[in-house]
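S.K.: Predicted model and sequence below, questions to follow.
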Amino acid sequence: MKTTIHSLLMAVSLLTALFFNYTSQAQSSATQTVRGKITDAASKAPVVGATVVVVGSTPLNGTTTDTDGNFRLSGVSTGRIALKITYIGYEDIFAKDIIVNAGKEVVLDFPMTESFTKLNEVTVSYKRSEDNKVANNEMATVSARPFSPAETLKYAGSLGDPSRMAANFAGVSGANDARNDIVVRGNSPASLLWRLDGVNIPNPNHFGSLGTSGGPVSMLNTNLLAKSDFLTGAFPAEYANALGSVFDLRLRKGNDEKHEFLTQIGFNGVEVGAEGPYSKKSKASYLVNYRYSLFGLMSNIGFEIAGTPYYQDFTFKTDIPVGKKGNLSFWTIGGKSNVTFLGKDVDTEKGDAYGDENNNTRVNFESGVAALSYEHRFSDRTYGKITLSGSRSTQNFKGDTVLYKTGVKEVLQEIQNEEALFTNEKLSINASVNHKINAKSKLSGGIIVDLNRFDLLNRALYPAVISRRNTQGETMLSQAYIQWKHRFSQNLTLNAGLTGLHYELNNKNAVEPRLGLSYVLNERSTLNVAYGLHSNLQPLLLYFYQSPNPNGGYNLSNKDLGFTRSHHIVLGYERNLTENIRLKVETYYQSLFDVPVQSTPGFYSVLIEGADFAPIDQGNLVNKGTGRNYGVEITLEKYFSNNYYFLLTGSVFDSKYKGSDGIERNTPFNGHYVLNALAGKEIPLGQNSSISINWKLTTAGGRYIRPINLGASADAQTTVYDDERAFLQQQNGYFRTDLKIGYKLNRKHATHEIAIDLQNFTNSQNIFQQAYNPRTNQIGTAYQQGFLPIPFYRLTF
């Protein structure tokens, strides 16, 4: 750890020296172009003649949209601005906290909602379209929180990672510092659905094991994302095969008028990017970015750390207009990663969050997704989209048992004990159509068909050969859905939907109704209620686990498992206390059923899985388990204004499950409470530069664990758990605070940003895991990340 911190501090010092040497000369006030497109929210038809004004600009800086709905504002001063967009017959939009930098044009898309009432009727003055925290998906009634790419970079500790950023929201907690898995309302992290530009994608993280939803480092690049949604319960009908949460991410379009470039150094790596039009006469654009591991780069120049992670990723997107009403888009994301942990290098005094001194671990991961889509506006009321996509993920694992000389840490022998090679490929077709009936109603529907091909090999080699998986094949998951949004009045809105699922592997089906109601109480307050029945497939590796039989062979005892299912009920209340401060309270109840548990009496349930690198090795399961999650969440948020913001979120919850033994236990994710406090201040230094200070504090209840039976472990010379007391013992609570300090300078045609993110700057010791150590005959404890300074530098020009 000392070597890592020293290396990072040296990197920060070098970056700082180079930065201030280059930017020492003062510049005149910088300006930038702000442009975009205004469309009808329901039909995507262009809104012609809408007025767009920079709020508070002197002299007034404003314009109107052209026949394609486009607008352009030139000479906008750098800093933060707000836009007000108005058009007769539509609800006003008040877009706040738009960051304008000299190094990059601001390109925005705004959907406008048609007014429910005629001009001569009395209207309610509160409009959801003026709330800058309204989700992209207008079918979402509750538990939906949009976020901008700026938030993933702004919040201390988020490291430009959407998952780590979402851990600040109410109802969400990070599973551990070593990975970016998130626990939502007590659900397993594996119950999260990842979606990118309408495509259901595999785990988008480096070192992301098959069957999990997280990893140590995200492959998603914040610099390439547009405003996206994060949903935590009772979500709309188009989202299926998910129980806990949904990340509905969107890639932005590249600049179609001007070539722009980016270079950045941070936790996620060293990266370069470019975007722009293919020609001056074309509105077709491209967006490309490449990133390489920062720790891998440091290792290559002599700063070695144990278990250096090597990874790289590539993202590309192109958008090509087709006439006035169509758009063709292609995007791809790919990455590869590898790491080696040698038992002899593990620090046994402090513990290691990844390594184990009794084992060598070597892993290689590769993952890629590509999609081609075409969107067409058939009329001013109807548009459709079709997407063809494919993905491939591979995981190669090799492990050794390390034997030491008696009483000393000197390697005696290394024996390969396990190997795994998993390959999963998917071909998908997504088709959807949206129709605006009138100002009151909108219909949408679609189909999603995923063809999965897999090759799964997994076996133990020492002390005995055990085949855990050895199969090849293919299967298909099909989904069809329909959704209806209806505004009974200016105050009352209904969102209803129905989803159907069919899994070809074992001919299992699921039908899921969704229903939501939103009622505007007055100009400041809204009451929301929603219900959803949700279903989730089991991880692919679980279906093909080979259970030993009495004849000495194996059988696929889990292949006939059905969906895990749950009822979601959510009641929410939102109130705008002031123009920039919002209070949100939600209470929820989730009843889970048809959960896979052991066929004979035992504590095991699939609900306890999902936050690990290892696959689930449990056979003879049946869909007879249950679970329940319930709680209350509070959010108090001040949007950025007067140069500061704050976000306070609190959750009190309970998460329980029953295995086949009928005993109700805590899930390992039942921390009972989570509290986050975030705040930030921006200090302008003239018109072109500023200093920012962002702070975060998180405290949460400890996780419930399976205690280790020391006597039985000593006899077996490996970790043996006391399963009769499974998840009765709770670890100590979690505490961590982060501080991020940054400086930004706008020059005439470039923007420089430099920051230092002080992770866990109080160096709190939070338990990661415990295991039996046969060399010392003791239970060892590994702790999560200690104090770690992370440098950041970005140049856009």
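M.R.: Alright, I've got the coordinates.
S.K.: switch to C-alpha atoms for all contacts and neighbour counts from now on
M.R.: OK.
S.K.: Which helix or which strand is home to the residue lying closest to residue 584 once chain neighbours are set aside?
M.R.: Spatial nearest neighbour of residue 584, chain neighbours left out: residue 574 (4.4 Å); criterion: Cα to Cα, 6 or more residues apart in numbering. Assessed by DSSP states H and E, residue 574 sits inside strand 564-576.
S.K.: Check it against this one:
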Amino acid sequence: MKKIISLIIFVLVALTTVAQQKHSIKGIVIDKGKREPISFASIGINGTGQGAVTDSVGKFNIQNVVPGIYRLQISAVGYNTVLTPEYIISTKDLFITVELEESVTQLGEVSVTASMFRRNPESPVGLRLIGLQEIEKSPGANRDISRIVQNYAGVGYSPVGYRNDLIVRGGGPSENRFYMDGVEIPNINHFSTQGASGGPVGIINADLIREVSFYTGAFPASKGNALSSVLDFKLRDGNMEKNSMKATLGASEFSLTSNGKLSKKTTYLASVRQSYLQFLFKALGLPFLPTYTDAQFKTKTRLSQHNEITFLGLTGIDNMKLNTNLTGEKAEYILSYLPTVKQETFTLGSVYKHYAGAHIQTVVLSHSYLNNHLTKYLRNDESSPDNLTLKYGSLEQETKLRVENVSTFGAVKVSFGANLDHTQYSNNTFQKAYTDQSKTYKYHTFLDMLRWGFFGTMNYESPDERMTVSLGVRGDACNYTSQMNKLNNQLSPRLSLSYQIIGDVYFSGNVGRYYQLPAYTALGYKDNNGIYVNKNLGYITVDQYSAGLTYKHSENLQITAEGFYKKYDNIPFSINDNIPLADKGADYGVVGNEELTPTAQGRSYGIELMAKWIIVKKLNLSSALTLFKSEYRKNEISPYIASSWDNKYIFNLGGTYNFEKNWSFGAKISSIGGAPYTPYDVEKSSLVTAWDAQGRAYYDYSEYNTERLSAYTRIDLRVDKTFYIKKYMLGFYIDLQNITGSQIKQADALMSTGVIENPSAPANQQRYKMKYISQNSGTVIPTLGITFEF
């Protein structure tokens, strides 16, 4: 053992002393609309002093660049200065294309420093940009975007379980939308809850991401059907110079990624991952064992000077088994109700762009598929078909077409477009349930639906860049009912503005109305007679108001204070449970497959404080505090009560510091208030027929969310070390989640003992003897990650 340790130390020391490789950043700078090269543009690597000037055909070459994560600043006479997203220099030279937009004010020589905190006229509030530094090295996140966004203001999470449910500004997990290079992605998590957004692990490989725009309000008019957030992923382009491969061994999977060129005009990205998450969950003593495989690709072809086309794909295959070998009351409780899950999902999309000077046209065509199967047997005993309590098979398919034109007229930018979607949803369900008596639901449904819409936005930026104004509108409709097929019934106007009131202080605000179609699981739900029972549903509505102040100190520090108010209407309300559907979706399975009525209302309001400090190649630090309230009610005459997402406060402080010789250290402290919960209905739960129907206790919804869990605080740490040896990169990281070992005390779980107290009573009156199980969760989760690139 001493010899092995000595050998490891010797190898690490030898690797550290190897001369670090240096590379070149090459590229071309072009006019975004005309697609013509820009001569004599100035290019600088932000924070390093290195730079170059483009030649007569717009090309540049910056040599002797040490590996790392960089931004480039590009400026030219007559053009707006640009600070690019982050790029990684690793084992190969980098080739990039930079697009500059003509400026209506910069006509002569300029000396402008671009800010790392970009302004967006359409979304001056509620927009956060996530770069590679955060994606690669955020403590406790393991390069999973759903966990990284939890660092930002307004984003809640559940410390109970291992899920990525996205809870934004008090809204439910079904209120979010996802885009990848303009293509809508139905979900971004493996083992996703159908009708919502969560799952235990992300499906998108971080190795392919360039940057993420995270909207918590003021959503772009071109991206509809969202009530709480939009995550817009920008993928990298393949390297036009050389091909490369990267292998990553992470917390839950092994992945291979490749990028490069297929021809002189076409680049590619490709990734495949295979999980071993089941081993981690088994080591943690969890009662479910998920495995998954996923793959991604992107190709981009420059057809001509003014035309390009991108193809991309994303697929996931999931299989969650039950760890029935576990013993103990806690495992027995979860195993009593959790189903086995099998899912297959994919999205294929193409994006065509035509550049015609001041006008840019985009056409997006995509197809998405979800095949979801859930199975549950009473006490997990498959020996008899009579034990079957749930057999659920569902298929969703969406084909989407979106066309858009963006035109620039001096200080005014106008965009408009339309979308047409075709949806097919089928479902075969067998389910035993209990309301006031035992019931068996057995039905088949097939829903064939068309959706259509339009959108338009006009943005204005004053010549002195002190003020921006954006006016937008979109309309949505579908042929589900006569009410929902009229665009004027679902018009979504919105207005945004931003003004530099004094010095480096900006006031910004947004007001808008947004609509979302209820989940297909709700729209396609039938009773045992084959009748659609939710034809009374309409589009869910939310009116959002937000305003705030932004202070920018130099170009590296930004402090924001934003207030928001969201008012919901037409929320589907569960007839069986007597609660809003918006309060569901943070568990495995399906949301929406039940009788609903569109009577519920809601509101969420609060204030967000956030600071972000960036020192190039040294420090990336952020802090966020959210104080808020989230409430729902049965109808307009009922009192408001706390929603399931009403944690009252969320606090995060974290960052990463880069040391010499490619060492980095990151830490994060997170604290969240206790969530409300509902006590159990002991009388109903103890009935043999009721318990056997779903294998878990029933809640007393007359006492809905009257209790509250305790607050939860944890600390995550991460250490990274990277070696660059000739043409190879070898990286190690250690990620320690919840290093404090913090535990959260949940409400004691009510469970059947399996012993009938009154066996001589009629079958519908027999009761199990019940017991309570203490539920505490929280442990240290260490992860060792290894990356190798060549």
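M.R.: The structure has been received and is ready for your questions. This one's a predicted model, so the numbers in the text were calculated from it and none came from an experiment.
S.K.: Next, the buried residues of the helix or strand following the strand holding residue 574 of the first structure.
M.R.: Under the assignment DSSP H and E, the closest C-terminal helix or strand after strand 564-576 of the first structure is strand 581-598. Buried residues in strand 581-598 of the first structure, defined by neighbour count with 16 or more other Cα atoms under 10 Å: 581-598.
S.K.: mind listing the helices for the stretch 1-150 of the second structure?
M.R.: Using DSSP state H, counting those that start in this stretch, the helices found in the stretch 1-150 of the second structure span residues 2-17, 132-137, 145-148.
S.K.: closest one to residue 466 of the second structure among those helices?
M.R.: helix 132-137 (29.3 Å; Cα to Cα).
S.K.: Look up the counterpart of the closest one in the first structure, residue range please.
M.R.: The alignment of helix 132-137 of the second structure onto the first structure (TM-score structural alignment) spans residues 149-154.
S.K.: ok, now stretch 167-179 of the second structure?
M.R.: So stretch 167-179 of the second structure sits over residues 183-195 in the first structure, by TM-score structural alignment.
S.K.: What segments of the stretch 251-400 of the second structure are helices?
M.R.: Using DSSP H, counting those that start in this stretch, the helices of the stretch 251-400 of the second structure run over residues 277-283, 329-337.
S.K.: one step back: next, the distance between the ends of the match of stretch 167-179 of the second structure.
M.R.: 18 Å (Cα to Cα, to the nearest Å).
S.K.: before we move on, back to that, same list, the helices of the stretch 251-400 of the second structure, but as a markdown table with distance to residue 688 of the second structure and mean neighbour count please.
M.R.: Listed next are the helices of the stretch 251-400 of the second structure as a markdown table, based on distance: least, Cα to Cα, whole Å; neighbours: other Cα atoms under 10 Å:
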| stretch | distance to residue 688 of the second structure | mean neighbour count |
| --- | --- | --- |
| helix 277-283 | 31 | 16 |
| helix 329-337 | 14 | 19 |
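S.K.: What residues sit buried inside stretch 143-161 of the first structure?
M.R.: So, applying 16+ other Cα under 10 Å, buried residues of stretch 143-161 of the first structure: 143-147, 149-161.
S.K.: who touches it?
M.R.: 133-136, 162, 164-165, 217-218, 220-223, 225-235, 266-268, 570, 586, 678, 694-696, 738-740, 757-759 (Cα atoms under 8 Å, 6 or more residues apart in numbering).
S.K.: go again using 7 Å as the cut-off
M.R.: Contacts with stretch 143-161 of the first structure, where a contact means Cα atoms under 7 Å, 6 or more residues apart in numbering, come from 133-136, 162, 164-165, 218, 222-223, 225-233, 267, 694-696, 738-740, 757, 759.
S.K.: and the end-to-end length of that stretch?
M.R.: 20 Å.
S.K.: how far is it from where the chain is centred?
M.R.: Centre-to-centre, stretch 143-161 of the first structure and its host chain are 10 Å apart (Cα atoms, centre = their mean, to the nearest Å).
S.K.: One more: stretch 697-704 of the second structure?
M.R.: 31 Å.
S.K.: Kindly report the same for stretch 23-43 of the second structure.
M.R.: Centre-to-centre, stretch 23-43 of the second structure and its host chain are 33 Å apart (Cα atoms, centre = their mean).
S.K.: What residues of that stretch count as buried?
M.R.: For stretch 23-43 of the second structure, using 16+ other Cα under 10 Å, the buried residues are 23-43.
S.K.: quick one on the thing from earlier: mean deviation of the strand holding residue 574 of the first structure from the second structure?
M.R.: Per the superposition on the second structure, strand 564-576 of the first structure and its aligned residues are separated by 0.9 Å on average (mean Cα distance after the TM-score superposition for the first structure).
S.K.: Brilliant, that's me finished.
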